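Undergrad: turn this into a structure:
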Amino acid sequence: MSGRFSTPPQRDSWFAPLSIDMLIKVLKTSFFHPFIAWIVPLCFRAQNMHYDAAPMIVSIVWAAFISSCWIVGAINSRLAFGLPREVDLSEEVIVVTGGASGLGLLIAEVYGMRGATVAVLDVNEMENGEARGVTYYKCDVTDKQRVAEVAAEIERDLGTPTVLINNAAIVVGKRLLDMSVDEIEKSLTTNLLSHFYTLKAFLPALARSEVGGTVVTVSSVIGTTGAAQLSDYSAAKAGVTAMHKSLAAELRQTHPQIRTVLVTPGQISTPLFYGVQTPNAFLAPVVEPVDVAKEIIKAIDNGHNATIGSPLYARWIEFYNVLPMGVQAVARRLAGVDTAMQTFVGRKGTRLSEKNGSVIQPF
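TA: All right, here's what the predicted structure looks like:
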């Protein structure tokens, strides 16, 4: 792959935006929505149709079934995630790692404009120079000493942090045999160990906060499936997911006022994976950062514990590992997950050789 340079394929066809996620979204707000489901028997009744008529019976049974599913879903969510915490944005101090560009910058800007106090940690300067309500701190999250110093600076300058969004990541994009030990260590430190550094630095403040707190961990479906040329990244993201689940279990016992949000997206349309081929635009569409940001912001605003997977397959990816190995092999070939990185370019179309094979960019 050395010296290879290519640009992402263009999606020119009229049906390119169509995906299974869009279809499910339309169905959930229409055919699978309780309100719409009950409109049908009401319309039949308005036409003086008797209750024992077949269309009336079918429509009532369907509406009752859909309503039951929504009720069971609400009960399941309450049992799984508990009661929400109260969130007042004027009292929130939100820390975003890798927030100088991409998904992190989008979240930081939204909260800054809405009146929250936001601190961005990144090795790079912010793409927009500055944003309202956002304070930039130059920080390499792999430097645990600097992370601890910045944590103290933020508490002194802005107040006690209440939300930590661990978002920073890098992608090397090489086969294991082609990576140097330094590249492997840099990748694992940035994508995995940095989460421990930031949690050790900021979690005590969240525990002290009178309004509670929220920890957001941005992982990836690659941590479950693995992929060729992503051995380091996959290992780190698998570790991040396991770490988050263990942390959530600990906090439920010791600090129930702290909420946890795990984000496991598929391919996001950010420079982190620029040039990567989309395996299947219908079943596995590229996710826009704004869509992931909306889900994260919604979870934080509502004070919920949550798990966020996008697109649809990301919410069911755990079932992949229970499939027979032969079926898994066929699925991998059909999806193209192990050939997608062959067109990897990286941030802003920079050749890998010009960056020593490493591209640093917030997920």
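Undergrad: all contacts plus neighbour counts: C-alpha atoms, from now on.
TA: OK.
Undergrad: secondary structure element for Thr217?
TA: Using DSSP states H and E, Thr217 falls within strand 213-218.
Undergrad: show me where the protein has strands.
TA: Remark: strands assigned in the chain by DSSP state E are 93-97, 117-122, 134-138, 163-166, 170-171, 213-218, 258-265, 306-310, 359-360.
Undergrad: Serialize those strands to CSV and add fields for distance to Phe344.
TA: As requested, those are arranged in CSV below (distance: least, C-alpha to C-alpha, whole Å):
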stretch, distance to Phe344
strand 93-97, 24
strand 117-122, 23
strand 134-138, 28
strand 163-166, 24
strand 170-171, 10
strand 213-218, 21
strand 258-265, 18
strand 306-310, 21
strand 359-360, 11
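Undergrad: quick one: contacts for the residue nearest to the spatial centre of the chain?
TA: With distances taken as C-alpha atoms, centre = their mean, the residue of the chain nearest its centroid is Val263 (3.4 Å). By C-alpha atoms under 8 Å, 6 or more residues apart in numbering, the contact list for Val263 reads Val216, Thr217, Val218, Ser219, Ser220, Ile296, Thr307, Ile308, Gly309.
Undergrad: which pair in those has the greatest spatial separation?
TA: Within the contacts of Val263, Ser220 and Ile296 form the most distant pair, 14.1 Å apart (C-alpha to C-alpha).
Undergrad: these two: who's more crowded?
TA: Neighbours per residue, other C-alpha atoms under 10 Å: of Ser220 and Ile296, the larger number sits with Ser220, 27 against 21.
Undergrad: another for comparison:
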Amino acid sequence: MNFALETLNVLVMSIYYTLEALIQLFVTLRRKSVAGEIVLITGAGSGIGRLMALEFASMGATLVLWDISQDGNKETVRLVKGKGATSVHPYICDCSNKAEVYTVADQVKREVGDVTILINNAGIVTGRKFMDAPDSLIEKSMEVNSNAHFWTYKAFLPAMIANNHGHLVSIASSAGLIGVNGLADYCASKFAAVGFAESVALELQATKKHGVKTTIVCPFFINTGMFDGINTKWPLLMPILEPDYVAKKIIHAIQTDQVYLYMPRSLYLIIALKNILPTKMGLLLGDYLGAFNFMDAFRGHGKKD
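TA: Take a look at the predicted model:
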């Protein structure tokens, strides 16, 4: 190894990549086609999962829809067919159950083929303070929000690696980047999902499987009912996101091979500040943004029903 040459290379390439990133802020990137791809979406029976399926419906992709709710999945099938989807395959699957994931995955491979775009979207939230949350709910949060990603990757990533073609999408959360009062188990599960997805992405890079792309999605709270009742102190700076907007941004990120997608854009700055500010200043900023009180009026699906 030549220290001088390698250092020079890093400096030159750093300038190049910085300029490339700046240019991409102002230039519309070409979107790759998803026609002919086999797209599997977990949690497709409602919320963002359903909306992503609707976005894919007219793009010529084969849709594989996983959900624990048969009724929800049936409704998604009806809606995507109404939008023009011609190849739709619904499956009932509890993604927190490793054995069930592997069983249903084998069924998909036999009946549909090798999944080429995997979107880990299924998620749950307890919305309780850590000491008020039953152990069973804490375990379920980890099983659905993070462990399930392990099993789906194990099931579908080998074919992507063999073909050097595919896309792994992790729908995580801004709560996977910064702790939130009242969301200890949820934050832990989403931090795990982000760390796992980043590590697998690095493994793919290290083995030069550049044809397998990765996207990590970290949105602020979304107005789907999952976080019903939460509030934001400054909605212009940190708005509650509309589901249609989020779904469209995720599809765009997939089609442009965007590695990280944070929403809203202000989140990029907030996360950067978190990493460089003194702890007390970070706490002051968190208080200013209302981060300590996001969950004060939380109801969620469970309490709403």
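Undergrad: thinking again about what came up before, what range in the second structure does the strand holding Thr217 of the first structure sit on?
TA: Mapped onto the second structure using TM-score structural alignment, strand 213-218 of the first structure spans residues 166-171.
Undergrad: quick check: Asn181 of the second structure touching Met295?
TA: Yes: checked against C-alpha atoms under 8 Å, the pair Asn181 of the second structure and Met295 is within contact range at 7.3 Å.
Undergrad: now do the helices in the stretch 1-150 of the first structure.
TA: Secondary structure of the stretch 1-150 of the first structure (DSSP state H, counting those that start in this stretch): helices located at 20-28, 34-46, 54-81, 102-113, 144-157.
Undergrad: nearest to Glu210 of the first structure, out of these?
TA: Of all those, it is helix 144-157 that lies closest to Glu210 of the first structure, at 14.3 Å by C-alpha to C-alpha.
Undergrad: just the angle between the closest one and strand 93-97, please?
TA: Interaxial angle, helix 144-157 of the first structure versus strand 93-97 (axes from the mean of the first three to the mean of the last three C-alpha atoms, to 10 degrees): 160 degrees.
Undergrad: what stretch of the second structure does helix 144-157 of the first structure fall on?
TA: Helix 144-157 of the first structure maps onto residues 98-111 of the second structure, going by TM-score structural alignment.
Undergrad: for that stretch, give me the average deviation versus the first structure.
TA: Mean deviation of stretch 98-111 of the second structure relative to the first structure after superposition (mean C-alpha distance after the TM-score superposition for the first structure): 1.3 Å.
Undergrad: what sits up against that stretch?
TA: With C-alpha under 8 Å, 6+ apart, stretch 98-111 of the second structure has contacts from Val64, Tyr91, Cys93, Asp94, Cys95, Asp114, Val115, Ala148, Trp151, Thr152, Ala155, Phe156.
Undergrad: same check, this time on stretch 298-305 of the second structure
TA: Contacts to stretch 298-305 of the second structure, defined as C-alpha under 8 Å, 6+ apart, come from residues Gly127, Gly225, Met226, Phe227, Asp228, Gly229, Ile230.
Undergrad: repeat that with 10 Å
TA: 124-128, 182, 224-231 (C-alpha atoms under 10 Å, 6 or more residues apart in numbering).
Undergrad: need the residues you listed in CSV (columns: distance to Thr7 of the second structure and neighbour count).
TA: Output for these, formatted as CSV (distance: C-alpha to C-alpha, whole Å; neighbours: other C-alpha atoms under 10 Å):
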residue, distance to Thr7 of the second structure, neighbour count
Ile124, 46, 19
Val125, 46, 21
Thr126, 48, 23
Gly127, 48, 23
Arg128, 49, 19
Gly182, 45, 22
Thr224, 48, 17
Gly225, 51, 15
Met226, 48, 21
Phe227, 47, 22
Asp228, 51, 19
Gly229, 52, 17
Ile230, 48, 20
Asn231, 48, 19
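Undergrad: looking at these, which is nearest Ser136 of the second structure?
TA: Once C-alpha to C-alpha is applied, the member of these that ends up nearest Ser136 of the second structure is Thr126, at 10.5 Å.
Undergrad: check contacts around that closest one.
TA: Contacts of Thr126 of the second structure were listed using C-alpha under 10 Å, 6+ apart, and they are 133-134, 137-138, 140-141, 182-186, 226-227, 299-302.
Undergrad: list the ones among these that fall in helices.
TA: In this view, these that belong to helices under DSSP state H are Leu137, Ile138, Lys140, Ser141, Ala184, Asp185, Tyr186, Gly300, His301, Gly302.
Undergrad: burial measure for Pro204 of the first structure, as a count.
TA: Neighbours around Pro204 of the first structure, by other C-alpha under 10 Å: 12.
Undergrad: which residue in the second structure aligns with it?
TA: Under the alignment (TM-score structural alignment), Pro204 of the first structure pairs with Pro158 in the second structure.
Undergrad: before we move on, back to that, the strand holding Thr217 of the first structure against the second structure, how far on average?
TA: Strand 213-218 of the first structure sits 0.6 Å off on average (mean C-alpha distance after the TM-score superposition for the first structure).
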